[in-house]
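Chemist: sequence? don't have it. structure:
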């Protein structure tokens, strides 16, 4: 009996207790950085994108790439692009360079980063057969990434075109743009900021439709997965 107990103890070592901050990883960590990205964007009361803001956005996307564990070939290209962008943003931050062309380049870089991030998350989650808390966090992160993508899409457009993107004399500051983007994405539409011109209005309509379609599809996917898990608890 004593030998049997010894063998069982050796075969099944006791489980280690997880640390209190172990949960702050993966998509929850991505969610924290998205919140930080939104915060620094919301307090950008100028037309120019500060390099430190770009750096925070790129770090957020880098965490996404680490979380979803892309293939090595894709990771190498992604890390090279992100690394180059980070070096550029740090150089701009140190040198203090300011120009309209540089602002447009930085805005486009953030826009592309926020476009790639939700695509990567969705492509990874659709391949998973399991619906759990990670799926829910992935859906929330993707939804917020879509709002940030349209934010910097509007911002790049505001920097590129000489005409203001809002009617009524509203400034094209990032503070106003991020507010307008998320109220459009959620179809709240307070009406205090109105897009000027058919081009910006069409983009706003596209964002509203995207937001509604995403919510419908995402809720249906999560509900279907959880329903399947309840019906088949052993799978």
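Modeler: That came through, no problem. It should be emphasised that the depicted structure is a prediction, and the values quoted were computed from it without experimental measurement.
Chemist: going forward, measure contacts and count neighbours with C-alpha atoms only.
Modeler: Will do.
Chemist: could you pull out the helices for the chain?
Modeler: Counting by DSSP state H, the chain has these helices, from start to end: 2-11, 27-42, 51-68, 72-95, 100-127, 133-160, 174-185, 198-231.
Chemist: Please determine how far residue 193 is located from residue 62.
Modeler: 33 Å (C-alpha to C-alpha, to the nearest Å).
Chemist: Would you mind giving the helices of the chain as JSON lines with distance to residue 166 and mean neighbour count added?
Modeler: As requested, those are exported to JSON lines (distance: least, C-alpha to C-alpha, whole Å; neighbours: other C-alpha atoms under 10 Å):
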{"stretch": "helix 2-11", "distance to residue 166": "68", "mean neighbour count": "9"}
{"stretch": "helix 27-42", "distance to residue 166": "17", "mean neighbour count": "19"}
{"stretch": "helix 51-68", "distance to residue 166": "23", "mean neighbour count": "20"}
{"stretch": "helix 72-95", "distance to residue 166": "28", "mean neighbour count": "14"}
{"stretch": "helix 100-127", "distance to residue 166": "18", "mean neighbour count": "17"}
{"stretch": "helix 133-160", "distance to residue 166": "9", "mean neighbour count": "21"}
{"stretch": "helix 174-185", "distance to residue 166": "9", "mean neighbour count": "22"}
{"stretch": "helix 198-231", "distance to residue 166": "9", "mean neighbour count": "15"}
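Chemist: contacting residues around the spatially most central residue of the chain?
Modeler: By C-alpha atoms, centre = their mean, the mean C-alpha position of the chain lies nearest to residue 145, the distance being 3.1 Å. Residue 145 makes contact with 34, 114, 115, 117, 118, according to C-alpha atoms under 8 Å, 6 or more residues apart in numbering.
Chemist: putting a second one here so we can go through both:
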């Protein structure tokens, strides 16, 4: 369900632009977070507090975006989105690492976390474009939602078409970090899980118990 919601948010963000797209994708992200917290097996009190705090913050951000228009508000909203998406990545990865046997659910959990890493950088690039001075891309390319999402995922996969290039130092630094995170995540988590698919993983203390 988390993977399906993330794919849906990717399609919506690519097809729509402007305020409507941002609010719909924020709704998808909130749904992803609620599902992730539900199955994370956190203490009930902690999970309930996180849900309430993050839902309240998301509603407040959505209201501010609707009422107050401008680059600063959009940048703040993007930073908030990046923050709770990053939290969701940690929740999902923590749940995946606790699976005793690697199943398709484990693989989809890891892939969902990989997509969320991409969306984290979409939000960070959006914040840099809205809060930074001047043009975000070189060549007077427009830094709208579609182009930022395209650039973030092309960089995450290190495809590197070169048609969009950050014009600012923060943008370049984020692009390098985006590429590094994408490759490290695939090599260290996804590839490892695929290699032990269907195999029960050893837990600390198994040798001692034996």
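Modeler: Thanks, I have the structure now. A quick note: this is a predicted structure, and the numbers were derived from the prediction, not measured.
Chemist: related to what we said a few turns ago, tell me the two of the contacts of residue 145 of structure 1 that are most distant?
Modeler: 34 and 115 (13.7 Å; C-alpha to C-alpha).
Chemist: From residue 73 of structure 1, how far out is the residue nearest to residue 92 of structure 1 when sequence neighbours are not counted?
Modeler: Leaving aside its sequence neighbours, residue 92 of structure 1 sits nearest to residue 51 (C-alpha to C-alpha, 6 or more residues apart in numbering; 6.3 Å). Distance of residue 51 of structure 1 to residue 73 of structure 1, computed by C-alpha to C-alpha: 28 Å.
Chemist: Structure 1: which residue goes with residue 122 of structure 2?
Modeler: Alignment note (TM-score structural alignment): residue 122 of structure 2 maps to residue 151 of structure 1.
Chemist: Please read the previous query as pertaining to residue 70 of structure 2.
Modeler: Under the alignment (TM-score structural alignment), residue 70 of structure 2 maps onto residue 99.
Chemist: roughly how far apart are that match and residue 92 of structure 1?
Modeler: From residue 99 of structure 1 over to residue 92 of structure 1 (counting by C-alpha to C-alpha), the distance is 11 Å.
Chemist: go on, residue 63 of structure 1?
Modeler: With C-alpha to C-alpha as the criterion, residue 63 of structure 1 and residue 92 of structure 1 are 22 Å apart.
Chemist: And residue 111 of structure 2, what's its match in structure 1?
Modeler: Under the alignment (TM-score structural alignment), residue 111 of structure 2 maps onto residue 140 of structure 1.
Chemist: residues contacting the nearest residue to that match once chain neighbours are set aside?
Modeler: With sequence-adjacent residues excluded and distances taken as C-alpha to C-alpha, 6+ apart, residue 140 of structure 1 is closest to residue 31, at 7.9 Å. Applying C-alpha under 8 Å, 6+ apart, we find residue 31 of structure 1 in contact with 137, 140, 141.
Chemist: before we move on, what about residue 48 of structure 2?
Modeler: Contacts of residue 48 of structure 2 (C-alpha under 8 Å, 6+ apart): none.
Chemist: again, only using 10 Å
Modeler: By C-alpha atoms under 10 Å, 6 or more residues apart in numbering, residue 48 of structure 2 lies in contact with 34, 37, 38, 42.
Chemist: Tell me which of those residues you also see in structure 1.
Modeler: By both residues aligned by TM-score structural alignment, their matches' C-alpha atoms under 10 Å, the contacts of residue 48 of structure 2 still in contact after alignment to structure 1 are residue 42.
Chemist: Make a markdown table from the contacts of residue 48 of structure 2 and add distance to residue 172 of structure 2 to it.
Modeler: Below are the contacts of residue 48 of structure 2 laid out as a markdown table (distance: C-alpha to C-alpha, whole Å):
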| residue | distance to residue 172 of structure 2 |
| --- | --- |
| 34 | 33 |
| 37 | 33 |
| 38 | 36 |
| 42 | 37 |
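Chemist: The closest residue to residue 222 of structure 1 other than its chain neighbours and residue 118 of structure 1: what is the separation?
Modeler: If the residues on either side of it in the chain are set aside, residue 222 of structure 1 comes closest to residue 131, at 6.6 Å by C-alpha to C-alpha, 6+ apart. According to C-alpha to C-alpha, residue 131 of structure 1 stands 18 Å off from residue 118 of structure 1.
Chemist: Quick one: map residue 33 of structure 2 onto structure 1.
Modeler: Under the alignment defined by TM-score structural alignment, residue 33 of structure 2 corresponds to residue 61 in structure 1.
Chemist: repeat for residue 175 of structure 2
Modeler: The equivalent of residue 175 of structure 2 in structure 1 is residue 204 (alignment by TM-score structural alignment).
Chemist: Residue 10 of structure 2 now?
Modeler: Aligned against structure 1 by TM-score structural alignment, residue 10 of structure 2 finds its counterpart in residue 38.
Chemist: so what sits against both of residue 34 and residue 115 of structure 1?
Modeler: 61, 145, 148.
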